[in-house]
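A.B. asks: Okay, predicted coordinates and the sequence, questions at the end:
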Amino acid sequence: MSHKDISREDTLVLLASMGIVLPKDTKLPIEELNKRLGQALDTSQEYSDHIETALVDPWAFPLWPTEKSLYEATKRGNMTESLMGSMSQPKKGDLSSKEDTFKEMRQSVLSLAYACDQKIFEIFFMGAEEKWGIFVRILDVYTLKNEVPLFYFVYKELLPSPNLPMKALKRQIQLSDGPYVTSIVSDLERRTLLRLFQKNGKRLDPKYHEPHKKKGIKDLGLSRSFVLPLCPIGMRNLGKLTADPGCDVCGKGTNSRCLQCLSVLYCSKECQRADWPSHKQACKSLKGGKWHTISMAQPTMLPFLTIMNRLDSSHAVTTPTDEPPPDVHNGKMFLAKFQVSLSSGSSGPGDMLVYDRQRSIRVVWKRSSDPVLFDEATRMIGSKLKFFRWLKRTGPYQFEICIDRAPDQDPLW
């Protein structure tokens, strides 16, 4: 394996550190896992929200105002992190666990912002023993819409040799005699930072010529790239990134479901037949479930005016519209989350917020629509405040629910 590659095992751990938890025994090929990692890195940067063109020309954006704090503009978080203060804890570097890699990466991007605020533009991301490193020279910071900073820089991976030890390599690579910052990173963070830098670097418009004309940039083999602030990935996007874990048998792309329960994905009839002995029991249990018709409504009451999950980025909150939700499931069965309103109290159970993994559907189930069935669901939920059930769409706000059949295990969303 190349010193830049990320193993299959580490890719799964890295995805999990971003909240994208796939089964440890997933059969998804490494190419698909790498694709999801790339999508996750884009999602964390909120890339499509801030950049609308295929190629990025930094000159198309205004420079960042020097009087504005880059550190404050780069900070991102969610409710869970705010309560736990996890992002305010010191960076652990090489002592961090692989499960903390994404948090460490976000702190590394914050360190770029902090250094720029201090008028320090050269950063070394180093291994503890300095056997490898990454040199970054910030050239400019540009302002995207909503005052989001784009850090434009050149970088190079540092690999010393007997003829050129790290100390000499660091002296050689510096573009100025000014101060610099050293940040210790783990090997997995190094590989992931390089993956991010390479990915973004390919998006730079080749017509964009370096305006600074820094002496030696080309001769030193420095590559151009940019990075946006890294955000925690919210539940809506986590649902998209964990969807379709591949054929239950071979991991290939799926094109069919079990027609009896619609809960298992396959790539072919051959794989479905091979899986039937192990799937039969679960399939039959769902097949015999009781289906009931329920009516939903738009979440217009106060508790649901703003829908925010504990993992959603605190600066990106969405509100519902007045239109019926789209039928992205095309009438097929799908799993939905039912969440009891936090306003429930001694006066009785409150209404339930209902949404699917992609949050294409965000509606409210009111007790007044069917008190008997609603109370039965409330008893099933108990003290957990939520449960997952299978739904079928039958109208703009009409659904059928399989009330007495739960998934084998609750998904993470």
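C.D. replies: Received it, and whenever you're ready, just let me know what you need.

A.B. asks: switch to C-alpha atoms for all contacts and neighbour counts from now on
C.D. replies: Noted.

A.B. asks: Okay, strands next: where are they in the stretch 51-200 of the chain?
C.D. replies: For the stretch 51-200 of the chain, strands defined by DSSP state E, counting those that start in this stretch occupy the ranges 122-126, 133-144, 148-158, 181-184.

A.B. asks: deepest of these, which one?
C.D. replies: Highest mean neighbour count among those (mean count of other Cα atoms under 10 Å): strand 122-126, with a mean of 23.

A.B. asks: Comparison target below:
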Amino acid sequence: MDSLTRQETLTILAGMGVQLPPATKLPDEALQKRLRQALNGAQYISNVLANSPLDPATLSAWPSAHSVYEGVRRGNLQEAQQNYQAKLQGRETELYKNPILDARQTLMGIAKWWDEEHKWMVLQDPESEQCAINIRLLSVLELDKDTPVIVLLYQSVTRANVMEGLQWLNQMRDKNGSPGYLVNIKCTPLEQKLLLRLLAINAKLLTSTYVPKKESSEKNFKVSFLLPLGPLSFEDVGKLNNDPGCVLCGRKTTSRCSQCQSVAYCGSDCQKADWSHHKRVCRSLNGGTWRSARFTTVLPGMEGMYAVPLNKHSSRATNAMNTPRQLDSSVLQPNPHGSRLFLVKLQASLGGTPSSIMVYDRQRSIDVYIHDPEVFDDMLREMRGPRGGYGGVKMYRWAKRISDWELSICSDKEPQTEIKW
């Protein structure tokens, strides 16, 4: 099967929340690196596979009393809410619209069939005419108590090697003694390309000493593994969306809009071409009231305590692995934005009378609190006024870092841009 095209790669990244300019000039190598980072993030590689390579011989079998299907299910608070609303409205999850969501569904299907003692299957395009991936599951092992790892052999089948694929199917049927033993999972060509890319990435994480026994029809099969696949974490979404280059073409930037400083360009040609789209945002910042606000990194009375951050991108996989951090108000937070503008969310403390406002960006590179009474009251009025919304408890605004412990926030202008939060 052909490799992913640039457009297909951008489609997959967009489905994972990674937004790059459609006409991005990022080199193919850089684009594939970002996809690899996104897929590693979706598998929570840094949490569950810190010590690679993976050696299946050192792992125990996944407990038979535990469902592999339940083991591979991943989600977050945002998806849970969306699924609940869809259920209330009598809607089902749309298939074949988002390749990463389709791949997650396929993985759950593979796990479900393993639970029912099926070990070989075919991932077939919906029309059963173009391509397929033949798979034989070798084992399901316990990476940790929450993470099964599915070890498998696989082969991509196209019209060029269809006879080889059919030979394998016939051998599996003969070996298992039942034509009905075949499991066929519908899988679009793009989803198959994505899964093949994922399997190729994971294959490099396997120890070279692991050489499973193959059937006679499996000489061209490759060995790899699948881990639970879920939505990207809050931090990963932020990192992968950071520094996309020129807002129009993705080339290296040389300047920013002189009026608002909120977007960067590679040169005057792209800046002029983007003006019809950007002018609404740019003009919305004209005449705005910018408030300087000193911040702290720890709520009063919380110094020395431990905490784990939760948000709509939080999931069982990410939170279970995060060690609670000790709160220390003397630790200076990084400033990846420099002097540039960036979007922040301002959120009032819930319950009782608000005493502080939490301020953070999408990457959580800054996560602070405002207590200054004058600025606090101003921001709270904005949240509860016509430019606030969200039940009067949060709002989004443009901000910039003006010192190690101070932000400047455009308090009275709503961002006229998509909030990719």
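C.D. replies: Yep, that arrived. Owing to the predicted nature of the structure, the values given are computational and were not obtained by experimental measurement.

A.B. asks: Using TSV, please lay out the strands of the stretch 51-200 of the first structure together with distance to Leu112 of the first structure.
C.D. replies: TSV is the format used below for the strands of the stretch 51-200 of the first structure (distance: least, Cα to Cα, whole Å):
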stretch	distance to Leu112 of the first structure
strand 122-126	7
strand 133-144	8
strand 148-158	8
strand 181-184	9
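
A.B. asks: For Gly216 of the first structure, find the nearest of the ones you listed.
C.D. replies: Closest of these to Gly216 of the first structure is strand 148-158, at 11.7 Å (criterion: Cα to Cα).

A.B. asks: nearest residue to Asp275 of the first structure other than its sequence neighbours?
C.D. replies: In space, and not counting its chain neighbours, Asp275 of the first structure is closest to Val249: 6.7 Å by Cα to Cα, 6 or more residues apart in numbering.

A.B. asks: Over to Lys290 of the first structure?
C.D. replies: Leaving aside its chain neighbours, Lys290 of the first structure sits nearest to Cys402 (5.4 Å; criterion: Cα to Cα, 6+ apart).

A.B. asks: Neighbours of Pro206 of the first structure, how many?
C.D. replies: 10 (other Cα atoms under 10 Å).

A.B. asks: ditto for Glu127 of the second structure
C.D. replies: Glu127 of the second structure has 10 neighbours, counted by other Cα under 10 Å.

A.B. asks: Translate it into the numbering of the first structure.
C.D. replies: When the first structure is aligned by TM-score structural alignment, Glu127 of the second structure is paired with Glu129.

A.B. asks: got it, and Glu70 of the second structure?
C.D. replies: Aligned counterpart of Glu70 of the second structure in the first structure: Glu72 (TM-score structural alignment).

A.B. asks: residues contacting its match?
C.D. replies: If you count contacts by Cα atoms under 8 Å, 6 or more residues apart in numbering, Glu72 of the first structure has none.

A.B. asks: The host helix or strand of Glu31 of the first structure vs the second structure, average distance?
C.D. replies: Per DSSP states H and E: Glu31 of the first structure is located in helix 30-44. For helix 30-44 of the first structure, the mean deviation from the second structure after alignment is 2.1 Å (mean Cα distance after the TM-score superposition for the first structure).

A.B. asks: From the contact counts, what lies against that helix?
C.D. replies: helix 8-17, helix 187-201, helix 235-242 (3 or more Cα pairs under 8 Å, 6 or more residues apart in numbering; DSSP states H and E).

A.B. asks: Show me what counts as buried in that helix.
C.D. replies: Within helix 30-44 of the first structure, the residues that qualify as buried are Glu32, Leu33, Asn34, Arg36, Leu37, Gln39, Ala40, Leu41, Asp42, Thr43, Ser44, counting by 16 or more other Cα atoms under 10 Å.

A.B. asks: distance between it and the chain's centre?
C.D. replies: What separates the centre of helix 30-44 of the first structure from the centre of its chain is 9 Å, taken as Cα atoms, centre = their mean, to the nearest Å.

A.B. asks: For that helix, give me every contacting residue.
C.D. replies: Here helix 30-44 of the first structure makes contact (Cα under 8 Å, 6+ apart) with 8, 11-12, 15, 18, 48, 196, 199, 229-233, 237, 241.

A.B. asks: next one: stretch 298-315 of the first structure
C.D. replies: Under Cα under 8 Å, 6+ apart, the answer for stretch 298-315 of the first structure is 76-80, 231-235, 317-320, 322, 324, 341-343, 353, 362-364.

A.B. asks: what's the span of stretch 241-261 of the second structure from first residue to last?
C.D. replies: Terminal residues of stretch 241-261 of the second structure are spaced 18 Å apart (Cα to Cα, to the nearest Å).

A.B. asks: What is the distance between stretch 332-343 of the second structure and the centre of its chain?
C.D. replies: With Cα atoms, centre = their mean as the basis, stretch 332-343 of the second structure stands 22 Å off its chain's centre.

A.B. asks: The first structure: which residue goes with Leu227 of the second structure?
C.D. replies: Aligned counterpart of Leu227 of the second structure in the first structure: Leu228 (TM-score structural alignment).

A.B. asks: Verify the contact between that match and Phe151 for me.
C.D. replies: Yes. With contact defined as Cα atoms under 8 Å, Leu228 of the first structure and Phe151 form a contacting pair (6.4 Å).

A.B. asks: and the helix or strand immediately after the helix holding Glu31 of the first structure in the chain, which stretch of the second structure?
C.D. replies: Downstream of helix 30-44 of the first structure, the first helix or strand assigned by DSSP H and E is helix 47-50. Aligned using TM-score structural alignment, helix 47-50 of the first structure spans residues 45-48 in the second structure.

A.B. asks: rewinding a little: can you give me the distance of the match of Glu127 of the second structure to Thr182 of the first structure?
C.D. replies: Taking Cα to Cα as the measure, Glu129 of the first structure falls 13 Å from Thr182 of the first structure.

A.B. asks: Check the gap between the residue lying closest to Cys231 of the first structure once chain neighbours are set aside and Ala60 of the first structure for me.
C.D. replies: Nearest in space to Cys231 of the first structure, with sequence neighbours left out and distances taken as Cα to Cα, 6+ apart, is Ser44 at 4.8 Å. According to Cα to Cα, Ser44 of the first structure and Ala60 of the first structure sit 23 Å apart.

A.B. asks: Please apply the same query to Phe125 of the first structure.
C.D. replies: Phe125 of the first structure sits at a distance of 29 Å from Ala60 of the first structure (criterion: Cα to Cα).

A.B. asks: Check Gly382 of the first structure too.
C.D. replies: As judged by Cα to Cα, Gly382 of the first structure and Ala60 of the first structure stand 55 Å apart.
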